[in-house]
Structure formats: C-alpha cells, structure tokens
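Asker: Sequence plus the predicted model coming up.
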Amino acid sequence: MFIHLFTESSPNRCTPMRGPLGQSSTPQGCKEPVIPKKGEKRKHSWKDYGSIGWETKEDTLDCPTCRGTGRIPKGQKNQLVAVIPCSDQRLGPQHTKLYVCLSVLLCLVVCILVIFFLFPRSVLLSPVAIKSVSVYFTPNMVNITITNVLNITNKNYFSVELCDLDVQTLFGDIVVGKAKIRNVTMVKPRSRTEYTYDIPVFLDDPGLNTFCKSTAFKIHTLFLHLQITVRVLYLAHSEQLSTDTFEYIDCGTNTTIPHFVQDSLL
C-alpha cells in the first residue's frame, strides 16, 4: 500500500491522490477548479458575479432585457436602458390607421378654411354722388371745387388699405383738374365704406370762361369725365384699381343740386 502525504508547503494542495487501486480522489477541503477543462462548458449563475460587489441575491433585481435570467444591482436599475424586442405589443399602438386618417382629414379641413378665408376677393370702387360744388369767379378764370363721394366695397374676410388715390378731370380732351391723395382709408372685412374727397377744377380757357360768366345763357352745364385710380394693399400684396365716371355741374352759379353720378360703360 502506498500513502501520499501532503504538507502545508506542498505546491498544490489540491493535487489528486491515487489510491492503491489506481483510483484518483480529491483531498477533503479542496474546491473544484475555477478554470474548466478543455472542451467543457461552465454554467454561470448569479453567485459568479459576487466578486464585483453583488454579495446577496436580495441586493439584485431581475435583468429587464434578459427575461429574468440575469441579475442587476438595485441601485443601478434607473441607469440602465431596457431593450424592447420588435415583437413587443407596446411598439404596435392600436388604431394607428384611424389616427392617421383623422390627422390627414384635420389637415385638409384646416387648409380649406385657410384658403377660403385668405383667398383674395374683389374690392369694388363706385362713385356715388356729387355732394357739393363751389364756384368762384376771377377775372381770367373760373375756380370750381367739386366734392364727390366714392363708395368702396370690400368682399374679403380681411381688412384692406387704400392709398394713392389719383383723380383726373377732363372736359372733352382737355384736363381741367387733378387731385392726388396719399392715405385714403382702411376698409374692414366684408364691409362698405363711403369716402369723400375734393377735386379742384380750373377753367382758364377763354371760351369756357365766357360761357360760365355770361348772363345770356340760363343753363351753364358742363359734362366732366372723371378717371379714378387707387392702389389697394392687403396681405403684403398690392394691386391697382381704376374706374371712370361722368358727371355734370353748373359752372354759372354755386347752387348745383347734389345728384347721383353715372358710371362709365367702358
């Protein structure tokens, strides 16, 4: 019988002993080697991670990304990112098609409303009437001040601003008066506004001067042609409007009766 003795100074206390029949055995008190043998797979458990501070199972939680097969420390559960698989039902919200259709429908309604309210509509100019006429005689000229009323209609759903009103008065082919006004008025949405303006007329032609001052004629009527132009501003856009009208006045006295004017058919 052969007996193997081991002392404290042995280089390896866990060296297997051979018995008398050639059988090997591990001395009592020795653990299994940590490094597995060649070709052998080692099974891991949560106790294997105890070397980094995870001493007990009570201080760890199930890993959210590995379905409870691993452990993580409780203090780091808010610092880790959980990966959700593509097959998770939380990634497929319900009624997706309904939400998409409602969103598209809402966008269409908003677009239609915006186009309806912001689509440019017409602004109409129409001379209404002669409010008054003042006639003044000088030795070589007849001075006339005509006060007219202009009707402005705004069919838009937003306010428009009128500026640069230009009025030219003609007697036949002769220009007898001009008027230019920079700032006219502001017209509110879907409303109508009357604007009053004055036109100075100067008759220095000898024939017209004699006609208006002569007492041999009982009627001193002049037919005038008015060309009206105005610029309209709205929504950072500018456009020019124009209209023609005809009116008659009495140049012999200052008692011209207020009357409606006639729009041009051109």
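Answerer: Cool, got the structure. Keep in mind it's a predicted model, so treat the numbers as computed, not measured.

Asker: rest of the way, CA atoms for contacts and neighbours
Answerer: Noted.

Asker: Give me the nearest residue to L165, chain neighbours excluded.
Answerer: V230 (4.4 Å; Cα to Cα, 6 or more residues apart in numbering).

Asker: My understanding was that the one you found contacts E161; is that so?
Answerer: No: look at V230 against E161 with Cα atoms under 8 Å: they stay out of range, at 10.3 Å.

Asker: of the two, who's got more company?
Answerer: It is V230, of V230 and E161, that has more neighbours when counted by other Cα atoms under 10 Å, with 20 against 17.

Asker: Quick check: which element contains the more buried one?
Answerer: Using DSSP states H and E, V230 maps to strand 221-234.

Asker: Tell me the helix or strand right after that strand.
Answerer: strand 237-250.

Asker: and the angle from that following strand to strand 221-234?
Answerer: Inter-element angle recorded for strand 237-250 and strand 221-234: 160 degrees (by axes from the mean of the first three to the mean of the last three Cα atoms, to 10 degrees).

Asker: how close does the closest residue in space to F171 that isn't next to it in sequence sit to Q262?
Answerer: Sequence neighbours aside, L224 is the residue nearest to F171 in space, at 5.1 Å (criterion: Cα to Cα, 6+ apart). Distance from L224 to Q262, counting by Cα to Cα, to the nearest Å: 11 Å.

Asker: Equivalent analysis for H95, please.
Answerer: On the measure of Cα to Cα, H95 and Q262 end up 65 Å apart.

Asker: for comparison:
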Amino acid sequence: MGTAPSRCVGGIDSGSGQAEDGRPIVEKDDTKRRSSGRRHSSGETVHCPTCQGTGRIPRGEESKLVAVIPCTDQRLKPRHTKSYVAVSVAVCLLVSSLVLFFLFPRSILLSPVAVQSSFVYFTEDGILINITNVLNITNNNFGGMQAYNLSVQALNFDTVVGSVSIKNVTYVKPLSIKMYSFVIPVKVTDSELSDYCKKESLPVHILYLHLQMSMTVYYLAHYEQLSLDTYEYIDCGANSTIPHSVLPPPP
C-alpha cells in the first residue's frame, strides 16, 4: 500500500506546518520577543534613571541598583573646577591671615616718664613725701585694653619706705598710648636719713628710690600680668617741689 498524501487546507501543509512556498507559518522566537515587549511596556516597570528613558528596570528595584557613569562623561569633568578650588583656597587663606593679623595678641608696654611733683613734710618722727609719678601705658593691639590692680612699692636700698595699690586703673584705646599719673606716699623713719634730709647746710638732699610696679591688663579676652622696675631721685630736703609739666610722648 502506498503512503497517504498529506492534506492541505487553504494552501497550508498540515503535516509540516509550512506554506506551499516553504516559509514557516509562525516563528516562535518572534512570538516570544513580541510577548516580552508587551510585558515590558506594561505598568510593571519604570524608566531607567541612567539611560534617559531608553531602558527599563523592574519596579521596586530602584534602590537596589547602582547607576554607572562612564569615565568620559562630561558630568565628571565640570568646567573651571581647578579655578573654583584655587579661588576658594585663596579666600580662606586671606581671611585666616586677616583674622590672625588683627586678633593676634601684641605686647603691652609700661614705661616711666618722670616725677611730676613731690611734696615734702617734716614731722617729729621723720619725713613724709607725696610723690606724683607719670606712667606711660602703650597698647599695640587692635583692641581696647583695661588695666587693673596697679601695685607700687618704693624701696630705699632694701627698705620699703612706701607703697600704693589701685584697683581700677584706666582704659587704653587700640593702638594708642595713655599717660597715667598716681601718687605714692613715702615715709622716712630712719633717724640718720631723716637728719640728712633736714640738714640745712646741704644745698641738695638726694633720696634714692627704687620703684617696683606690677599691673594686670585685660585685652583680647585674656588677662596678662605686667611688671616694671624703675629708679628715681628725690630732693628730700625741700618742703615742697613746684610741679613741672610732662610732655606726652611723640606719636
């Protein structure tokens, strides 16, 4: 018996699944691609943030994915970056230098000017002398300065003959010099020195004094202790000395 021929319906070979011209009726790969494309175009996906909408990623996995940018991307090489960094560094250095220049603590100087006047009083027990001294206080800072607790001791060789203490002294403006005067009482009780000062036959009676000064200053949010030693000579034989003017220091 011979083999029965295959039947064709509408020009389609039912046994081989091909048309009369030999082409396949349905390509399975094309069908899969079309069905996959329909699935991706549904509401289950969102636009990829790194490919400007040309690609797709599954919805809900945005926080799990990492965007990779090529090294040649211009976003990694913004214009004028070096210029911005250089200008920022220069501005920071300039501001820091100005702050250090204006806020860096500078020295406060104490310097004696002269004896402005001295008044001598003879007593039965000795001699009392009120000496007015002038002191220069120099502020080299860009901020004001307040002086406190001026303490002065007058010594005749190793003997303390007078002392004075002043709590609130004065205020000195920035970059300025202020003259401050104070009175220190000196009492001479030594009999030999007292006789020497009262001796009328001597034209000049020299009393040697050593002044030890200390003062507390407050400036630029900190305290500082200053000290000064100076020497002066007083005529202890005259019962009064005419005050003489003290010229201010040159600017």
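Answerer: Here it is on my side, so go on. Predicted model only: the values in this text are computed from it and were never measured.

Asker: Work out the TM-score between the chains.
Answerer: After superposition, the two chains reach a TM-score (TM-score structural alignment, normalised by the length of the second structure) of 0.69; 220 aligned residues with a Cα RMSD of 3.8 Å.

Asker: just to revisit the earlier point, which part of the second structure lines up with the strand holding V230 of the first structure?
Answerer: Strand 221-234 of the first structure corresponds to residues 206-219 in the second structure, going by TM-score structural alignment.

Asker: chain center to that stretch, what's the gap?
Answerer: Mean-position distance between stretch 206-219 of the second structure and its chain equals 34 Å (Cα atoms, centre = their mean, to the nearest Å).

Asker: Doesn't S16 of the second structure belong to a helix?
Answerer: No: using DSSP: H, G, I helix; E, B strand; the rest coil, the assignment for S16 of the second structure is coil, not a helix.

Asker: count of residues packed around it?
Answerer: Considering only other Cα under 10 Å, S16 of the second structure is surrounded by 11 other residues.

Asker: Would you agree N149 of the second structure falls within a helix?
Answerer: No: membership of N149 of the second structure in a helix is not supported by three-state DSSP, which gives strand.

Asker: and the aligned residue in the first structure for it, how far is that from V104 of the first structure?
Answerer: With TM-score structural alignment defining the correspondence, N149 of the second structure maps onto D164 in the first structure. Separation of D164 of the first structure from V104 of the first structure (Cα to Cα): 44 Å.

Asker: So between the two, which is more surrounded?
Answerer: Between D164 of the first structure and V104, counted using other Cα under 10 Å, D164 has the larger neighbour count: 15 against 12.

Asker: gap between that one and N156 of the first structure?
Answerer: Following Cα to Cα, the distance that separates D164 of the first structure from N156 of the first structure is 20 Å.

Asker: same thing with L224 of the first structure?
Answerer: L224 of the first structure is 32 Å from N156 of the first structure, by Cα to Cα.

Asker: higher neighbour count, those two?
Answerer: In this view L224 of the first structure and N156 are compared by other Cα under 10 Å, and N156 has more residues nearby, 21 against 18.

Asker: give me the number of residues near the closest residue to that one other than its chain neighbours?
Answerer: Leaving aside its chain neighbours, N156 of the first structure sits nearest to R121 (5.2 Å; criterion: Cα to Cα, 6+ apart). Neighbour count of R121 of the first structure, defined by other Cα under 10 Å: 12.

Asker: isn't R121 of the first structure right next to K155, touching?
Answerer: Yes: assessed by Cα under 8 Å, R121 of the first structure is found in contact with K155 at 5.9 Å.

Asker: how about the residue nearest to N156 of the first structure, what's its match in the second structure?
Answerer: Match for R121 of the first structure (TM-score structural alignment): R106.

Asker: all helices in the stretch 51-200 of the second structure, in order from the N-terminus.
Answerer: Counting by DSSP state H, counting those that start in this stretch, the stretch 51-200 of the second structure has helices at residues 81-103, 191-198.

Asker: Distance from the last one to the middle of the chain?
Answerer: Mean C-alpha position of helix 191-198 of the second structure versus that of the full chain (Cα atoms, centre = their mean) differs by 59 Å.

Asker: One more: stretch 33-49 of the second structure?
Answerer: On Cα atoms, centre = their mean, the centre of stretch 33-49 of the second structure falls 60 Å from the chain's centre.

Asker: Could you give the separation between the terminal residues of it?
Answerer: 24 Å.

Asker: How about residues contacting that stretch?
Answerer: G53, T54, G55, R56, I57, P58, R59, A67 (Cα atoms under 8 Å, 6 or more residues apart in numbering).

Asker: now the residues you listed: which count as buried?
Answerer: Among the contacts of stretch 33-49 of the second structure, the ones that count as buried by 16 or more other Cα atoms under 10 Å are R56.

Asker: Who are the contact partners of the aligned residue in the second structure for Y248 of the first structure?
Answerer: The alignment partner of Y248 of the first structure in the second structure, by TM-score structural alignment, is Y233. Taking Cα under 8 Å, 6+ apart, we find Y233 of the second structure in contact with I206, L207, Y208, L209.

Asker: do P127 of the first structure as well
Answerer: Per Cα under 8 Å, 6+ apart, neighbours of P127 of the first structure: N148, V149, L150, N151, T245, V261, Q262, D263.

Asker: cool, and N239 of the second structure?
Answerer: Counting by Cα under 8 Å, 6+ apart, N239 of the second structure has contacts F119, V120, Y121, F122.

Asker: What spatial separation is found between it and H205 of the second structure?
Answerer: From N239 of the second structure to H205 of the second structure the distance is 11 Å (Cα to Cα).

Asker: for Q146 of the second structure, same thing?
Answerer: Taking Cα to Cα, one finds Q146 of the second structure at 38 Å from H205 of the second structure.

Asker: just the strands in the second structure please.
Answerer: 8-9, 12-13, 18-19, 45-47, 56-58, 108-122, 127-139, 145-156, 159-172, 176-188, 206-219, 222-235 (DSSP state E).

Asker: could you say what helices and strands the second one packs with?
Answerer: I take that to be strand 12-13 of the second structure. strand 18-19 (3 or more Cα pairs under 8 Å, 6 or more residues apart in numbering; DSSP states H and E).

Asker: How far off centre is the strand it packs on?
Answerer: 91 Å.

Asker: Out of the helices of the stretch 51-200 of the second structure, which is closest to G15 of the second structure?
Answerer: Minimum separation from G15 of the second structure across these (Cα to Cα) falls at helix 81-103, 72.2 Å.

Asker: Just give me the match in the first structure for I127 of the second structure.
Answerer: That one, I127 of the second structure, aligns with V142 by TM-score structural alignment.
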